[in-house]
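*Asks:* Please find the sequence and the predicted model below.
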Amino acid sequence: MSDLSGRVADSTGNWVDSHAPSWARPYLRLARYDRPIGSWLLLLPCWWSAALASGIAGDVGSLPLMLTLFFIGAFTMRGAGCTWNDITDRDLDASVERTRSRPLPAGQVSLAGALTFLVAQALVGLIVLLQFNSFAIVTGIASLVIVAVYPFMKRITYWPQVVLGLAFSWGALMGFAATLGALGPAAFTLYAGAISWVIGYDTIYAHQDREDDALIGVKSTALLFGENTRTMLALFYALAVVLIGVSIYLSGAGATACVGLLAFAVHLAWQIRSIRIDDAALCLRLFKSNRDAGLLLFAGLVADAAMRAG
């Protein structure tokens, strides 16, 4: 059994390592609370859609509560998703340098303990989901099928990032469902744009493990695109900007939302220009920077919603 306070190889110097109780650290690492970037990336499409839907409704009175619920739900369900992913990938993770120190392959958490923790997180997520209307509850539950199958996709297709996009972009539907009780063209277009964004940034992330993945037979768009990554990144990021722009137009949002979209686009262009696929540290920094890109877009959308409601 490994030391319960042992750090994960690609996550050091964070609050979990330095302040969390020793008994809780393996579970917090299992849920990735030592690396919250994924939770932010899951959250941002929720916030985008909530802001756009509030603008359509002309009412931002319930928006602060909705943003808070989405924040709690995204961090909880991303933790549950990572726990499920680590349960299914525990043997593969043991074969990859960057992931072999994760709690399950390192022996810091038992399989039974991980399953119990998964159920506990799912129950918290359910409590959050039950705060919304019935249409939003059904919409949220529908995402679980995609979440369940995602970990297996890297074994059968070079496009697991598409399935991740379907799961991580689901929040683009949830804001409309929770605010308007319906889904329309603006919601589905935002969802498609978010999927394109996820494919782009997760391709960057996957380049960290490209060599190990090739050795153990795990597939990814990073392996598929190879030296053409910059071109494909430009394609998917451009598609994301266009589709999100169409959603903004269909939502009736104005110039302030477009300014947010422009800032988002400039940030993505900087990532495309900066990427060097053989520099793992740079790939990780660029991947993490997508939180800032998403927040820039959100700032424009929420400001526009406030202006329309006023």
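*Replies:* Yep, that arrived.

*Asks:* CA atoms for contacts and neighbours, from now on please.
*Replies:* Fine.

*Asks:* Just the buried residues of the longest helix along the chain, please?
*Replies:* Taking DSSP state H as the criterion, the chain has its longest helix at helix 63-88. By neighbour count with 16 or more other Cα atoms under 10 Å, helix 63-88 contains the buried residues 63, 66-67, 69-71, 73-87.

*Asks:* putting a second one here so we can go through both:
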Amino acid sequence: MNPEIRNKLILYGELIRINRPIGILLLLWPALWALWFAGEGSPHWFVVLIFVAGTVLMRSAGCAINDYADRDFDGHVERTKQRPLAAGKITPNEALKVFAVLSLAAFFLVLFLNAGTILLSFAAVVTAAVYPFMKRYTNLPQLVLGIAFGWAIPMAYMALREEIPLAAWLLFLATVLWALIYDTMYAMADREDDLKIGLKSSAILFGEYDRLIIGVLQGLMIILLMWVGLITGRDAFYVAGISVATALFIYQQWLIREREPKACFQAFLNNNWFGAIVFAGLFLDYLAGS
């Protein structure tokens, strides 16, 4: 391969954070929750593959448009100043093209699903494109992120059941709260830099009450997950999974107790395990009941 092309592809890989899969995982877990609930433990494998591939593509597209939106700010933040767009290694136009190509690829996958799911996918693309710009206009951009990350839930129900019942919307709300939880932890790590450059975030809005508000949101999310389990007839394994996940929320509170940036970022990363544990409990619960 031509060295120039190879180097460009490496930079594009850095742009979409292919070497940092945490964003893919945080987007994937709610999709898998929804697929297993909607499919009653046996979702069609082809639909699962489409959603997994779509998750990878849309998260990657989201990173590209995020870096385009933040191209004038990332260079002033220690954690982001080496990103290829901020460092001038690729152009804004290239980032937009990467976003467009990945979004079109994700949309192509959705075309294999039913018409209702295709219609819902338009909202997913719009939300993903709008979110990065919200940091300029609202102190709660994390709510928009939550909608973007949670939109796979109604799409999964529509793809498998051609309806969106109460359980789907409760799971969607839980996912929106989850994004507000973990992205506030993420924002706590960047709070000082964000204040200097004028960006807005929930961590800045919550101020000294950040840990308390995160704790309330964590409690509400657990209640919502238990509610979904109740109305869908889940049993012991699911409850055990939620119990272990609750313990992880407590651990995250311990991590952020001093609001030290590195520990806050570690708490953010720990949410991957939260999502995995919830899914493991759900998976085993359906397996035991089959």
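*Replies:* On my side now, so go ahead. Computed from a prediction, not measured in an experiment: that's the story for all the values here.

*Asks:* Tell me which other helices or strands the longest helix of the first structure touches.
*Replies:* helix 25-30, helix 37-57, helix 111-129, helix 144-153 (3 or more Cα pairs under 8 Å, 6 or more residues apart in numbering; DSSP states H and E).

*Asks:* From the rest of the structure, what touches the last one?
*Replies:* Helix 144-153 of the first structure is touched from outside by 81, 84, 85, 88, 89, 159, 160, 163, 164, 166, 167, with contacts defined as Cα atoms under 8 Å, 6 or more residues apart in numbering.

*Asks:* start and end residues in the second structure for the next helix or strand after it, please.
*Replies:* Counting by DSSP states H and E, the next helix or strand C-terminal to helix 144-153 of the first structure is helix 160-168. Using TM-score structural alignment, helix 160-168 of the first structure lines up with residues 141-149 of the second structure.

*Asks:* quick check: angle from the longest helix seen in the second structure to helix 22-38?
*Replies:* Looking across the second structure with DSSP H, the single longest helix is helix 166-197. Per axes from the mean of the first three to the mean of the last three Cα atoms, to 10 degrees, the angle that helix 166-197 of the second structure makes with helix 22-38 is 170 degrees.

*Asks:* Can you say which of the helices and strands packed on helix 63-88 of the first structure is nearest to residue 269 of the first structure?
*Replies:* helix 37-57 (18.1 Å; Cα to Cα).

*Asks:* quick one: the closest one to chain centroid distance?
*Replies:* In terms of Cα atoms, centre = their mean, to the nearest Å, the centre of helix 37-57 of the first structure is found 12 Å from the chain centre.

*Asks:* could you pull out the helices for the stretch 201-310 of the first structure?
*Replies:* 210-216, 221-225, 229-250, 255-274, 280-288, 290-309 (DSSP state H, counting those that start in this stretch).

*Asks:* which of the contacts of helix 144-153 of the first structure lies closest to residue 236 of the first structure?
*Replies:* Looking across those and measuring by Cα to Cα, the closest to residue 236 of the first structure is residue 159, at 13.1 Å.

*Asks:* contacting residues around that closest one?
*Replies:* Neighbours of residue 159 of the first structure in contact, by Cα under 8 Å, 6+ apart: 153, 219, 220, 221.

*Asks:* Show me what residue 271 of the second structure lines up with in the first structure.
*Replies:* In the first structure, residue 271 of the second structure lands on residue 290 (TM-score structural alignment).

*Asks:* Could you verify my assumption that its match touches residue 201?
*Replies:* Yes - counting by Cα atoms under 8 Å, residue 290 of the first structure touches residue 201, with 7.2 Å between them.
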